[in-house]
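Undergrad: What follows is a predicted structure for the sequence shown.
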Amino acid sequence: MKSKFVVSAMLAALVSMAAFAEVTSLRGDQGISDNNQVSTIKQLPKNQDKLALDYVNQPPLIPHSTVQVQLNVSNNGCLECHDVSTYRKTGAPRVSPTHYMDRDNKMLTEVAPRRYFCLQCHVTQVDAKPLVVNDFKPAGKFGQ
């Protein structure tokens, strides 16, 4: 019984060492204690054309800055322009009907809590170089 424990512990240590050997940082070989330079904040466009989607059900990218948009538990600034009751006045795209469904596909009168924090899925488009190599190709006719 004791030998099984020792073998299991040695195997676990070997597996964890192998896992740590594979971990790399997006910062490269720079250590945590090294003097790090903060990269410059990318300039967001004021407004730009609607951006193409690359795959089915991709959350649309945001073609404007969200810096001044207040988004917290008590206020969702995105809904001031994109809610069903306001999008016609503002000319903004409306929130998808799926955002008003709970996890059981029951329609709600307000945006579902799981869809309330827009910036979890929707991101502002910036012209930034990729952090990692990416050879993704859009599916089908998407991205054309």
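TA: All right, it came through fine. Everything quoted here is computed from the prediction, not taken from an experiment. Numbers count the residues shown, from 1 in each chain.

Undergrad: use CA for all of it now, contacts and neighbours both
TA: Will do.

Undergrad: What's the separation between Val133 and Thr98?
TA: Separation of Val133 from Thr98 (C-alpha to C-alpha, to the nearest Å) stands at 33 Å.

Undergrad: who's more crowded, those two?
TA: The neighbour count for Val133 versus Thr98, taken as other C-alpha atoms under 10 Å, is higher for Thr98 (14 against 7).

Undergrad: Which residues lie in contact with the most centrally placed residue in the chain in this structure?
TA: Geometric centre of the chain, nearest residue: Cys121, 4.7 Å, by C-alpha atoms, centre = their mean. Taking C-alpha atoms under 8 Å, 6 or more residues apart in numbering as the contact definition, Cys121 lies against Pro59.

Undergrad: right, and Gln125 touches Leu44 too?
TA: Yes - counting by C-alpha atoms under 8 Å, Gln125 touches Leu44, with 7.4 Å between them.

Undergrad: what do those two both touch?
TA: The contact sets of Gln125 and Leu44 overlap at His64 (C-alpha under 8 Å, 6+ apart).

Undergrad: could you show me where the strands are in the chain, in order?
TA: Ranges of strands within the chain are 71-72, 75-76, based on DSSP state E.

Undergrad: okay if I get the ones you listed as CSV plus distance to Asp54 and mean neighbour count?
TA: Formatted as CSV, those follow (distance: least, C-alpha to C-alpha, whole Å; neighbours: other C-alpha atoms under 10 Å):
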stretch, distance to Asp54, mean neighbour count
strand 71-72, 26, 13
strand 75-76, 27, 14
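
Undergrad: Below is an additional structure, to be compared with the one above:
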Amino acid sequence: MKKVIVTLLVAMVTLMFTTAAFSTGVASLRGDKELTAPADENPMRKQVITQGGVERSYKIQPPMIPHKIDKETINLKTNTCMKCHSEKTFEEKKAPKAGDSHYVTRDGKVLETVSSRRYFCNQCHAPQLDASPIVENKFEGAK
């Protein structure tokens, strides 16, 4: 019985070390940093202005932001996006109006101002950046 247990233990230890020796094929986006080490600060990427907007890849994709937003403020008290994109100002500012769905609560009640569910614009809408993709993307939307 002792022989069997010792043999199993030796086999398990050998298997552990063999597996660890050959498992170097996976690369992390963090590089060689330990998981518990603090991440590097993200470099500031240059925002790109796209005249005429950005073509959508699929029918219900939220529109991309075709202008710089680095000076915009979106917090609990202020949403400067609405200076141009609100129902009251979009025509004067020649900007697209925030969609009607942005003024509806989850219970279907229509509001005068943007719903709290849609208040933080950059959760769905993203600016264009001058940056290479982290991973290859072969997605093609339906035309």
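TA: On my side now, so go ahead. What you are looking at is a predicted structure, and each value in this text was computed from that prediction instead of being measured.

Undergrad: before we move on, back to that, tell me the residue in structure 2 aligned with the residue nearest to the centre of structure 1.
TA: Using TM-score structural alignment, the equivalent of Cys121 of structure 1 in structure 2 is Cys124.

Undergrad: Repeat that for His64 of structure 1.
TA: Alignment note: His64 of structure 1 maps to His67 in structure 2; criterion TM-score structural alignment.

Undergrad: what's its match in contact with, if anything?
TA: By C-alpha under 8 Å, 6+ apart, the contact set of His67 of structure 2 is Gln47, Val48, Ile49, Thr50, Pro127, Gln128.

Undergrad: For the third one, which non-adjacent residue is spatially closest?
TA: Think Ile49 of structure 2. Among residues not flanking Ile49 of structure 2 along the chain, His67 sits closest, at 4.6 Å (C-alpha to C-alpha, 6 or more residues apart in numbering).

Undergrad: ok, now the fifth one?
TA: Take Pro127 of structure 2 and drop its neighbours on the chain: the residue closest to it by C-alpha to C-alpha, 6+ apart is Ile65, 4.4 Å away.

Undergrad: Was I right to think the one you found contacts Gln51?
TA: No - with contact defined as C-alpha under 8 Å, Ile65 of structure 2 does not count as touching Gln51 (10.7 Å).

Undergrad: out of the two, which sits in the more crowded spot?
TA: Higher neighbour count among Ile65 of structure 2 and Gln51: Ile65, with 20 against 8, using other C-alpha under 10 Å.

Undergrad: now Ser116 of structure 2: how far from Asn79 of structure 2?
TA: Ser116 of structure 2 is 11 Å from Asn79 of structure 2, where distance means C-alpha to C-alpha.

Undergrad: likewise Lys93 of structure 2?
TA: Taken as C-alpha to C-alpha, the span from Lys93 of structure 2 to Asn79 of structure 2 is 16 Å.

Undergrad: Likewise for Ser23 of structure 2?
TA: From Ser23 of structure 2 over to Asn79 of structure 2 (counting by C-alpha to C-alpha), the distance is 48 Å.

Undergrad: Kindly report the same for Val114 of structure 2.
TA: Counting by C-alpha to C-alpha, the gap from Val114 of structure 2 to Asn79 of structure 2 is 10 Å.

Undergrad: Same question for Asp107 of structure 2.
TA: 23 Å.

Undergrad: Now find how far off-centre stretch 63-83 of structure 1 is within its chain.
TA: In terms of C-alpha atoms, centre = their mean, to the nearest Å, the centre of stretch 63-83 of structure 1 is found 16 Å from the chain centre.

Undergrad: try stretch 76-93 of structure 1
TA: 21 Å.

Undergrad: repeat for stretch 109-116 of structure 2
TA: Stretch 109-116 of structure 2 sits 25 Å away from the centroid of its parent chain (C-alpha atoms, centre = their mean).

Undergrad: and it, which residues are buried?
TA: Val114, Ser115 (16 or more other C-alpha atoms under 10 Å).
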